[in-house]
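J.: dropping the sequence and predicted coords here.
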Amino acid sequence: MSTTQETAQIPVIDISGGQPDAEIGRALVDAAATYGFVYVKNEGKDIPVAAINRMFDLSKQFFASPATEKEKCKITQTIPPSSGGPSFLPSRHTNGPTKSILRLLYYPPIPPSFPSSNHLRAGAHSDYGSLTLLFRLPGQPGLEILPPSSSIAFTPVPIHPPGTEGDVAPPVLVNIGDLLSAWTNGLLRSTVHRVVFPGEGGGDRYSIAYFAHPVGTTVLETVPSERVRRAGLESGTSSGEGVKGMTADEYLLGRLRATYKGLYDNGEKGKGK
């Protein structure tokens, strides 16, 4: 598949007001339903910029460490659950152990002579879970999506989309995963994306990704929403056949086994963005 020179027209939405807003909610759903991706404007009010910068500093320190130090940081358990929420989806992501995970990602530099045009840093894929929060650094591009308007041309996703060039930090990029797409009868789009080399002699690339998954024992019954019901009627999946009766852990394990041909009994193979 080719790459178009145009950039993805993913909406930028500011949710830093602190109070729920119906208009913002509709804009978020519309973006997720159309693109599967949405930029969340970050002015440091909800996630301090200093905290993000500290995580990137930690990531650089970790990946520069010897292998003996890295081996001490093997993943041994899932992220502990946070406090429960009042709505359908938050309560199913917080009231028990989940497979949600925060990952520090690093792509080493490549020699100037490396033929990068025919190679990928991360192949085309969609994420498995509910949604992903992606933090990137200025000057380190590479992410591309396959937009709904095209089935053959990947489109670059800017780190600073138009209108955010002067922000204190790049907006957080959020994308919908396969599970949430199936859970909503396909209303919310899970979009294929990849990471390419930014050109000849591409340098270091760091990113931080939070992969959110529901509580493992959650039964994936169709989300009780009129808009989700209508989406199911339009797509012919109104009963949520793709996930009906499955728990979140069963869904994830099935995807892993299908992808990695039975190599996994539990857990999740790393993916990069």
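T.: Perfect, I can see it now.
J.: contacts and neighbour counts: CA atoms only from here.
T.: Noted.
J.: so how far is stretch 49-59 off the chain centroid?
T.: Stretch 49-59 has its C-alpha centroid displaced from the chain centroid by 19 Å (C-alpha atoms, centre = their mean, to the nearest Å).
J.: against that first model, consider the following:
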Amino acid sequence: MPEAAAIPIIDISAEEADQAQVAKELLFSWTRVAAAVEYGFIYIKNSGRDISVEQIENAFNLSRTLFSSPLEDKQRCKIEKNNRGWSGMHTETLDPETQRVGDFKEGFNFGPFAGSKATQPIPASIEPHQAELAAFRFACHSLCRKLLLLFGIGLGVSPPDFFSTAHAPEKPSGSILRFLYYPPPSSTPTARPDQDVRAGAHSDYGSITLLFRLRGQAGLEILKTPSSPSPPEWAPVPVCPPGTEADPASPILVNIGDLLSYWTNGLLRSTVHRVSFAGSDSNSDSSSTTTPNSESSTDPRYSLVYFCHPADDTPLSAVPSERVRSFNGGDLADADAKTKNPYAERKVLTANEHLQMRLRASYLELYDREDREKK
């Protein structure tokens, strides 16, 4: 079995924590200073101060309720170009260059809520719980802005709240709360674990991503940075890394998205990741379904994801930071190839233009259907 990814665990909510020191820890984990050992991911110790354990448990329960809803009820909420709604099995193809079929998962994307009410169709089974969903989504966005403020402090951005202000919750943006359900391999007879993955290799589209997972559920893997043109190596990412097993809740996994990497000229790095069937390296025995830390991929897998994006009209021009300006891009050209970024040269985009470019590549059928209808 491959060795688990060595990802740092940081407590950003300790009452005695010094903001400047926490910012320094975050940036050391995410900047391109030791690419061979950095993954663009961190764990945040989940003390319950930012998002309560009860909120997370309730969101997972609502996810189970949503995905067990009648098919016709979910189809009524089918995903649209605004990136909101339900996506069924194989609807999304995160790695179209290598995947035989689309992802083996269902998803439901929640956009903004207005007065604790959804602004999109949702299944009847969760309509009574809109206020709870709205509160959880708001808590996720607030935690992201807290992290973004720390980035501003650590990078010496002027003003320090440059990033957090660009992600003000009242502004229209591509930010999405996503529920994901991966059926057990026994319920996906068309899957070929030696060829297929539950979710294709990809890097995230936005600024930062929060990922909540359940103990014992394996599958997430990070692409290790190769030192030579050797075959890709995948490192499993345990739900509970050593030292957190007794915590009230699993730590929250946080990663940088392509937008923030692009925005900072590659100083902050995004990383390719996937969800596998076996929870093991693609070059190892694919019949194995248990990871070294006793997590299993034989059961259904649920995850909650918050994708944080800047306001739609935010220009992704130079960040007002001397550290960003003086960074020469390092191995940015190589990194673009590895992370499948669809742009090879620097150009100013708005946050919404960046998102639409990425969505078109992932939802082939949705956009192809629209193109055919225009002809």
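T.: Looks like it arrived, so ask away. All of these numbers come straight from a predicted model, not from anything done at the bench.
J.: residue 144 of structure 1 reaches residue 155, doesn't it?
T.: Yes - proximity of residue 144 of structure 1 to residue 155 meets the contact threshold set by C-alpha atoms under 8 Å, at 5.1 Å.
J.: element containing the aligned partner of residue 102 of structure 1 in structure 2?
T.: In structure 2, the residue paired with residue 102 of structure 1 according to TM-score structural alignment is residue 177. Using DSSP states H and E, the element containing residue 177 of structure 2 is strand 176-182.
J.: and that strand, how far from structure 1 on average?
T.: Compared with structure 1 after the fit, strand 176-182 of structure 2 shows a mean deviation of 0.4 Å (mean C-alpha distance after the TM-score superposition for structure 1).
J.: residues in contact with that strand?
T.: For strand 176-182 of structure 2, the external contacting residues (C-alpha atoms under 8 Å, 6 or more residues apart in numbering) are 63, 67, 84, 104-112, 137, 198, 300-308.
J.: how does it look with 7 Å?
T.: Applying C-alpha atoms under 7 Å, 6 or more residues apart in numbering, the external contacts of strand 176-182 of structure 2 come out as 63, 104-111, 137, 300-308.
J.: one more: stretch 29-40 of structure 1?
T.: Residues from elsewhere that reach stretch 29-40 of structure 1 (C-alpha under 7 Å, 6+ apart): 10-15, 147-148, 171-176, 187-191.
J.: any of those buried? List them.
T.: Using 16 or more other C-alpha atoms under 10 Å as the burial test, those include 10-13, 15, 147, 171-176, 187-191 as buried.
J.: quick check: residue 233 of structure 2 vs residue 114 of structure 2, distance?
T.: 44 Å (C-alpha to C-alpha, to the nearest Å).
J.: of these two, who's got more company?
T.: Between residue 233 of structure 2 and residue 114, counting by other C-alpha atoms under 10 Å, residue 233 is the more crowded of the two (16 against 10).
J.: trace the more buried one over to structure 1, please.
T.: With TM-score structural alignment as the criterion, residue 233 of structure 2 lines up with residue 153 in structure 1.
J.: do residue 61 of structure 2 as well
T.: For residue 61 of structure 2, the aligned residue in structure 1 is residue 57 (criterion: TM-score structural alignment).
J.: okay, now its match: neighbour count?
T.: 12.
J.: surely it is in a strand?
T.: No - read with DSSP: H, G, I helix; E, B strand; the rest coil, residue 57 of structure 1 is helix and lies in no strand.
J.: point to the residue nearest the middle of structure 1.
T.: In structure 1, the C-alpha nearest the mean C-alpha coordinate belongs to residue 132, at 2.5 Å (C-alpha atoms, centre = their mean).
J.: structure 1: strands as residue ranges?
T.: With DSSP state E as the criterion, structure 1 has strands at 2-3, 12-13, 37-40, 101-107, 120-125, 131-136, 143-145, 153-156, 172-176, 193-196, 205-212.
J.: where in structure 2 does the last one fall?
T.: Spelled out, that is strand 205-212 of structure 1. With TM-score structural alignment as the criterion, strand 205-212 of structure 1 aligns to 301-308.
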